[in-house]
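> pasting a predicted model and its sequence here:
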Amino acid sequence: MKSPFPKSSSVAGEGRIIVKLSPNHVSSLESITYQYPLKLISPASSAEQGSVLAFLLSYGGGLVAGDRIHLFVDVQPGARLSIVTQGHTKIFRSIKPDIVTRQDLNVEIKDGAALCLLPDPVQPFESSVYEQIQIFRLTANASLCLLDWVTQGRTALGENWSLARWIGRNEVWFTPQNKNTQDRLLVRDTVILDSANRPAGSPSLQESMYGHAVVGTLILRGPMTKSIGEFFLSEFAALPRIGGRDFRSAEARQKDEAILQTSLESWRIKRLQEEKDRHILWSAANVRGCIIVKFGAATVEAGRNWIGSMLLREGSIEKHFGEQALMCVR
């Protein structure tokens, strides 16, 4: 019997979020749609929040081998959106190497708009195969704060980078106002973790991670992230350098240290000690107007505490997007 209902045009795993600026200058949700296994939730927003909050979820707390997620995000002029998760995005094992779990994110951020994407890290299980592509298109005055990080797996079960393959690619494009001008690629950052296809004689994937339980990338672009970007660059420039020597006398050092014991200096000294104790390594660089921060930590919580403390200390992300944008890094 032929169904009297029209054929559905929806696609499994596809979702869309559109955020606009309302007449009273408050960011609001214009529409949100999703299909299994993707799930999106957006609590009611208010002017005090600073941005629309959306939770990126999946049924069962993870993605089963072969799942496909396609999320499209449109942040219209002047609007602000924060995307978070409610825990690690779990990637379940694949029974065959050619059964790939995929997640694609396509984002357009218009003039004066901003997106803050600070999720919990991805947690790939043993023998999982995962590929992720995230593409962001920004106009000249648009802003982006993106955190992309991955853990070693379930340590309680003895997993230590036991995944089969994990590929993550982030692209940031500049979209000019003139429609006759082509978009320009600013950053293409790709991380490939492959336990099987390794060059002959090279260390295993576990050995090549040098004891890190989590590795991540923070990408900052636009006027709303200018302050936090400069903060990371200045703190990276202040890190002790190998071979650096202090030629001052002990008395002169003590005098200068007493003068420099400001709130920031005290926090920095404490943070440097924690970075040493918790085996946190990181770097920051300016690439075509984007600030790229790379980091790794010996434990997931150490990595979370570090990136969270940096963002909270500087304060501009919380100021522009609201404290709820930082819930995954607290």
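All right, it came through fine.

> contacts, neighbours, all on C-alpha from now
Noted.

> so who does residue 70 touch?
Under the criterion of C-alpha atoms under 8 Å, 6 or more residues apart in numbering, the contact list for residue 70 reads 13, 14, 15, 103, 104, 105, 106.

> which helix or strand lies directly C-terminal to the helix or strand hosting it?
In the assignment (DSSP states H and E), residue 70 maps to strand 68-75. Where DSSP H and E defines the elements, the next helix or strand beyond strand 68-75 is strand 80-84.

> and that following strand, what does it pack against?
Contacts defined by 3 or more C-alpha pairs under 8 Å, 6 or more residues apart in numbering; DSSP states H and E place strand 80-84 against strand 14-21, strand 52-58, strand 114-117, helix 316-321.

> highest mean neighbour count out of the ones you listed?
strand 114-117 (a mean of 26; mean count of other C-alpha atoms under 10 Å).

> now do the following helix or strand past that one: distance to the chain's middle.
Per DSSP H and E, the first helix or strand lying C-terminal to strand 114-117 is strand 122-124. From the chain centre to the centre of strand 122-124 is a distance of 13 Å (C-alpha atoms, centre = their mean, to the nearest Å).

> can you give me the angle the very next helix or strand once past strand 122-124 makes with strand 68-75?
Using DSSP H and E, the helix or strand that follows strand 122-124 in sequence is strand 129-138. Strand 129-138 and strand 68-75 are oriented at 10 degrees to each other (axes from the mean of the first three to the mean of the last three C-alpha atoms, to 10 degrees).

> next one for the comparison:
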Amino acid sequence: MVTPSQGNTSDIKPPPGHGKITCHLPPGAKKPTFSTFRASYPLKFLTPKTHKPNLAAVYFLSYGGGLVSGDSICVDVEIFQNVNLMLLTQGSTKIYKQRAQKECVNDSNDGLQTEPKNLSSITRQSLNAYVHESSILLQLPEPTTCFRDAEYIQSQTFSLENNASVVILDWFTSGRMSRGERWEFAHYESGVNVLVGGKLIFRDVVLLQNENEGENNISKINSRLKPYECFATLVIYGPKVISLTNHLMNEFDKIVVDKMDKIADLVWCASALHMEEENVRGVVIKVAGITTEIVRRFLVGVALKGLDEVIGENLFERAL
């Protein structure tokens, strides 16, 4: 894994937690280059080598392997014509627990006084992406995992020109299941907006606000969502993924709705996105699974089947 050369990296240092990526394909070239590639602590970018023409990839990393209370991450991405860009993470995005209130010493005219000062704040992350025509942006991170008492807000906005394409995966788990934590975070909110030609065609917000209930002090989210431990939203849109869109709509049409004797290990549904006359330009997939691995297998084997033709088999396997 390598970083871009200094000639393609701006010397302007962004504010803490901010990053910017600009990617274009020079005339006659087969590999995209980064004209802007910068990030500041606790955010870091790495880019691996790719073998497919017109394809570049960027890993988003954070020091310490996750986001702590009060972190605010903001990334701007712009890809120009004929670029295929993948945005990845090396592991699940871990959201650590919210810091408790602390005390500080205030030096006033009356002498030293101890006053409570709330140093905690919600952990935030935002992505703003602009995709030019004949390009595709593939946002394929690992799932978000919120620890006990964590508070997290995420927003993602994708602005596409009329002939651009996008694949957006937004998924999250119930928490650190190996530690017995299931839906014990305080607040989780994730929003996705997709605009085409300046027109909003898709908006989705997942909001989970937790509180305990009952004699066993079980969280409301746990009691309502069990036995499912992982949820995913997948948005696929544009001419470069039209075959994948048609494949998913055909697979969903094969499903027979019937009464079940037991809860299924995985459930999913598909909805057409942005109909133009009788042509479906995209699809939205919603998935729930009893484990993260079951959802992952569905994404790799069904929902994103054939995407390796765009990004290459090796990188596709590493992505998910």
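Yes, it's here. Given the structure is predicted, the values throughout are model-derived calculations rather than measurements.

> what TM-score do we get after superposing?
For this chain pair, the superposition-based TM-score is 0.81 by TM-score structural alignment, normalised by the length of the second structure; 277 aligned residues with a C-alpha RMSD of 2.2 Å.

> related to what we said a few turns ago, the strand holding residue 70 of the first structure aligns to what range in the second structure?
Across the second structure, the stretch matching strand 68-75 of the first structure (TM-score structural alignment) is residues 72-79.

> swap in stretch 293-309 of the first structure?
Going by TM-score structural alignment, stretch 293-309 of the first structure sits over residues 285-301 in the second structure.

> so where do the helices sit in the first structure?
For the first structure, the helices defined by DSSP state H cover 205-208, 226-237, 250-259, 263-277, 300-314, 316-321.

> in JSON lines, list the ones you listed along with distance to residue 75 of the first structure.
Conversion of the helices of the first structure to JSON lines gives the following (distance: least, C-alpha to C-alpha, whole Å):
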{"stretch": "helix 205-208", "distance to residue 75 of the first structure": "38"}
{"stretch": "helix 226-237", "distance to residue 75 of the first structure": "19"}
{"stretch": "helix 250-259", "distance to residue 75 of the first structure": "46"}
{"stretch": "helix 263-277", "distance to residue 75 of the first structure": "35"}
{"stretch": "helix 300-314", "distance to residue 75 of the first structure": "22"}
{"stretch": "helix 316-321", "distance to residue 75 of the first structure": "13"}
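
> corresponding residue for residue 244 of the second structure in the first structure?
In the first structure, residue 244 of the second structure lands on residue 228 (TM-score structural alignment).

> residue 94 of the second structure now?
Per TM-score structural alignment, residue 94 of the second structure is aligned with residue 90.

> what is the burial count for that match?
Residues lying near residue 90 of the first structure (other C-alpha atoms under 10 Å) number 20.

> now it: closest residue in space that isn't a chain neighbour?
residue 62 (4.3 Å; C-alpha to C-alpha, 6 or more residues apart in numbering).

> that neighbour reaches residue 89, doesn't it?
Yes - between residue 62 of the first structure and residue 89 there is a contact at 5.4 Å, judged by C-alpha atoms under 8 Å.

> spatially central residue for the first structure, please.
In the first structure, the C-alpha nearest the mean C-alpha coordinate belongs to residue 147, at 1.2 Å (C-alpha atoms, centre = their mean).

> which ones are touching the match of residue 94 of the second structure?
Residue 90 of the first structure touches 61, 62, 63, 122, 123, 124, 125, counting by C-alpha under 8 Å, 6+ apart.

> residues contacting residue 131 of the first structure?
Contacts of residue 131 of the first structure (C-alpha under 8 Å, 6+ apart): 100, 101, 102, 103, 166, 167, 168.

> ok, now with 7 Å
Counting by C-alpha atoms under 7 Å, 6 or more residues apart in numbering, residue 131 of the first structure makes contact with 101, 102, 103, 166, 167, 168.

> can you find the partner of it in the second structure?
For residue 131 of the first structure, the residue aligned by TM-score structural alignment is residue 153.

> if I look at its match, how far off is residue 72 of the second structure?
10 Å (C-alpha to C-alpha, to the nearest Å).

> mind listing the shared neighbours of these two?
123, 124, 125.

> which of those tops the neighbour count?
residue 123 (23 neighbours).

> list the contacts for that residue?
For residue 123 of the second structure, counting by C-alpha under 7 Å, 6+ apart, the contacting residues are 68, 69, 70, 71, 72, 151, 152, 153.

> any idea what it aligns with in the first structure?
Per TM-score structural alignment, residue 123 of the second structure is aligned with residue 101.

> quick one: that match from residue 130 of the first structure, how far?
5 Å.

> isn't residue 189 of the first structure right up against residue 172?
No - under the criterion of C-alpha atoms under 7 Å, residue 189 of the first structure makes no contact with residue 172, lying 8.9 Å away.

> and these two? Which one has more around it.
residue 172 (22 against 13).

> list the contacts of the alignment partner in the second structure of that one.
Aligned against the second structure by TM-score structural alignment, residue 172 of the first structure finds its counterpart in residue 194. Counting by C-alpha under 7 Å, 6+ apart, residue 194 of the second structure makes contact with 157, 158, 159, 200, 201, 202, 203.

> give me that answer again for 8 Å
157, 158, 159, 160, 200, 201, 202, 203.
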